[in-house]
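Engineer: Sharing a model that was predicted from the sequence below.
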Amino acid sequence: MSDDDGSPRILLVHESAKDRAARDKLAEAKRGLTAKVHDVRALLSSSDGKVSDDNTRNTLHGDIDRVATLDSKSLPDYEDGVNALQRDMDAVRHSIDQKVADQKEAERKEAERKEAERKEVERNNAEHQHDGQTNSGTPAPDQNPPQPPAQDQNVFYASCAAVRAAGKAPIRVGEPGYDHRLDRDGDGVGCE
């Protein structure tokens, strides 16, 4: 545009206070969204392996990609983006808390299991000690295996022929006259 004399005309456009306020709000919303995206990325990297449900992290990741590239002239678009990221962050934090609670519950159950196991061992030990006594509280009879009766020292066989002649063949361990010399194979039965 030029004046009648050919010199360029300078048009001054005055921005209204209302337009300036709207532009400032939009710029503030963009900065707020950028800050929220930064916080969300930090949470996303710090929550790896710490959530009970990985879908919360996947949703957060998808919303970061969608919101970080937002280029709009509409203030509600930025507000909606911040709100969506905040919901996602809350879900991830809840999932982190849930995993911690689940781990504590698992530890509590494991401690209870070990305590029950320890009590079972104590009860079994007490029962075994109790089994060693009769109901009257007196000790039970000796649990040692019975010993073979003592050999009659007055009976002696010089050989298996003598055992056979006495009508005692075969002669077994514990019977009068048994001697290991008469038991060649050591099975407890002599003069077979």
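Structural biologist: Great, that's in hand.

Engineer: can we go C-alpha only for contacts and neighbour counts from here?
Structural biologist: Fine.

Engineer: The lengthiest helix in the chain packs against which elements?
Structural biologist: Ranked by residue count, the top helix of the chain under DSSP state H comes out as helix 75-131. When contacts are defined as 3 or more Cα pairs under 8 Å, 6 or more residues apart in numbering; DSSP states H and E, helix 75-131 packs onto helix 17-46, helix 54-68.

Engineer: so of these, which one's packed in deepest?
Structural biologist: helix 54-68 (a mean of 17; mean count of other Cα atoms under 10 Å).

Engineer: following the longest helix of the chain, which helix or strand shows up next?
Structural biologist: Next helix or strand after helix 75-131 toward the C-terminus (DSSP states H and E): helix 160-165.

Engineer: after that next one, next one along is what?
Structural biologist: Downstream of helix 160-165, the first helix or strand assigned by DSSP H and E is strand 171-172.

Engineer: The helices and strands packed on helix 75-131: which one's closest to Asp88?
Structural biologist: Closest to Asp88 of the helices and strands packed on helix 75-131, according to Cα to Cα: helix 54-68, at 5.3 Å.

Engineer: A further structure is provided below for comparison with the first:
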Amino acid sequence: MQFTQLKVLAVSGSLRKSSLNRLSLESMKLLTPTGVEFLIYDKLDQLPFFNPDLKNNPTIEVLNWRKSLKQANLVIFARPEYAHGITGVIKNALNWIVSSGELLGKPISLPNLSPRASIAHAQLSEILSVMGGDILESCSPNASLITPYVIPCDTAKNLCDIAVINHRIRELWNRIETAMITK
């Protein structure tokens, strides 16, 4: 598989450095195909709480968040579910771009990595659709109890060393390639 300058911005909805979502994105980075620039955005914790009074004079952190989204050809959101909802950090980040349009028409991969996170998945899908994001269903795998997408592991490298997980990540890259060729 060979891309020509695809820029992917990956966002983990968990601030925990060793979360399953973060490790899965790091695994994707390790298996990134030639021609793909893969950036994991790890500054969601630096965004201030959304305040509409500041939307016309945003902080540098908000400007950097918006710039990262604008520069990406594809955005991947990997997130946990907390109390049947999306995390506060993801909701806050999205609130900062509701009216600025960075996701308008932007291809989005929305993998649901936890077999018990369907409510948050549906919420995030709805929010991103309202914001004009183009959710690529073929690039948004859903884990199940029978077929987990990833399994708990201590490092991204060890996760990649598990044959079935390695295969699933490479298959996701193949789906992304197919979807992005038509964009």
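Structural biologist: Received, thanks. From a predicted model like this one, the values you see are computed outputs, not experimental measurements.

Engineer: Superposing both, give me the TM-score.
Structural biologist: Overlay of the two chains. TM-score (TM-score structural alignment, normalised by the length of the second structure): 0.23; 63 aligned residues with a Cα RMSD of 4.5 Å.

Engineer: could the helices and strands packed on helix 75-131 of the first structure be laid out in TSV, adding distance to Glu115 of the first structure?
Structural biologist: Formatted as TSV, these follow (distance: least, Cα to Cα, whole Å):
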stretch	distance to Glu115 of the first structure
helix 17-46	36
helix 54-68	34
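
Engineer: Among those helices, which comes closest to Glu127 of the first structure?
Structural biologist: helix 54-68 (50.0 Å).

Engineer: Would you mind pulling the contact partners of the closest one?
Structural biologist: The contact list for helix 54-68 of the first structure, computed with Cα atoms under 8 Å, 6 or more residues apart in numbering, reads 33-34, 37, 40-41, 44, 81, 84-85, 88-89, 91-92, 95.

Engineer: at 7 Å instead, please
Structural biologist: Residues from elsewhere that reach helix 54-68 of the first structure, judged by Cα atoms under 7 Å, 6 or more residues apart in numbering: 37, 44, 81, 85, 88, 91-92.

Engineer: most neighbours, which of those?
Structural biologist: Val92 (27 neighbours; other Cα atoms under 10 Å).

Engineer: Would you mind measuring from that residue to Val67 of the first structure?
Structural biologist: 17 Å (Cα to Cα, to the nearest Å).

Engineer: re earlier: in TSV, list the contacts of helix 54-68 of the first structure along with distance to Ala126 of the first structure.
Structural biologist: Formatted as TSV, these follow (distance: Cα to Cα, whole Å):
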residue	distance to Ala126 of the first structure
Val37	64
Leu44	55
Gly81	67
Leu85	61
Asp88	57
Ala91	52
Val92	51
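
Engineer: List just the nearest of those to Asp24 of the first structure.
Structural biologist: Nearest to Asp24 of the first structure among the contacts of helix 54-68 of the first structure, with distances taken as Cα to Cα, is Gly81, at 18.0 Å.

Engineer: give the contact list for that closest one.
Structural biologist: Gly81 of the first structure touches Val67, counting by Cα under 7 Å, 6+ apart.

Engineer: Remind me which helix or strand Val8 of the second structure belongs to.
Structural biologist: Per DSSP H and E: strand 2-12 holds Val8 of the second structure.

Engineer: What is that strand packed up against?
Structural biologist: helix 20-30, strand 34-41, strand 74-78 (3 or more Cα pairs under 7 Å, 6 or more residues apart in numbering; DSSP states H and E).

Engineer: The last one: what's the following helix or strand?
Structural biologist: Spelled out, it's strand 74-78 of the second structure. Assigned by DSSP H and E, the successor of strand 74-78 of the second structure is helix 88-95.

Engineer: Would you mark the buried spots in that following helix?
Structural biologist: If you call a residue buried by 16 or more other Cα atoms under 10 Å, then helix 88-95 of the second structure has these buried ones: 89-95.

Engineer: Nearest to Ala10 of the second structure among these?
Structural biologist: Proximity of those to Ala10 of the second structure (Cα to Cα) peaks at Ile90, which lies at 12.3 Å.
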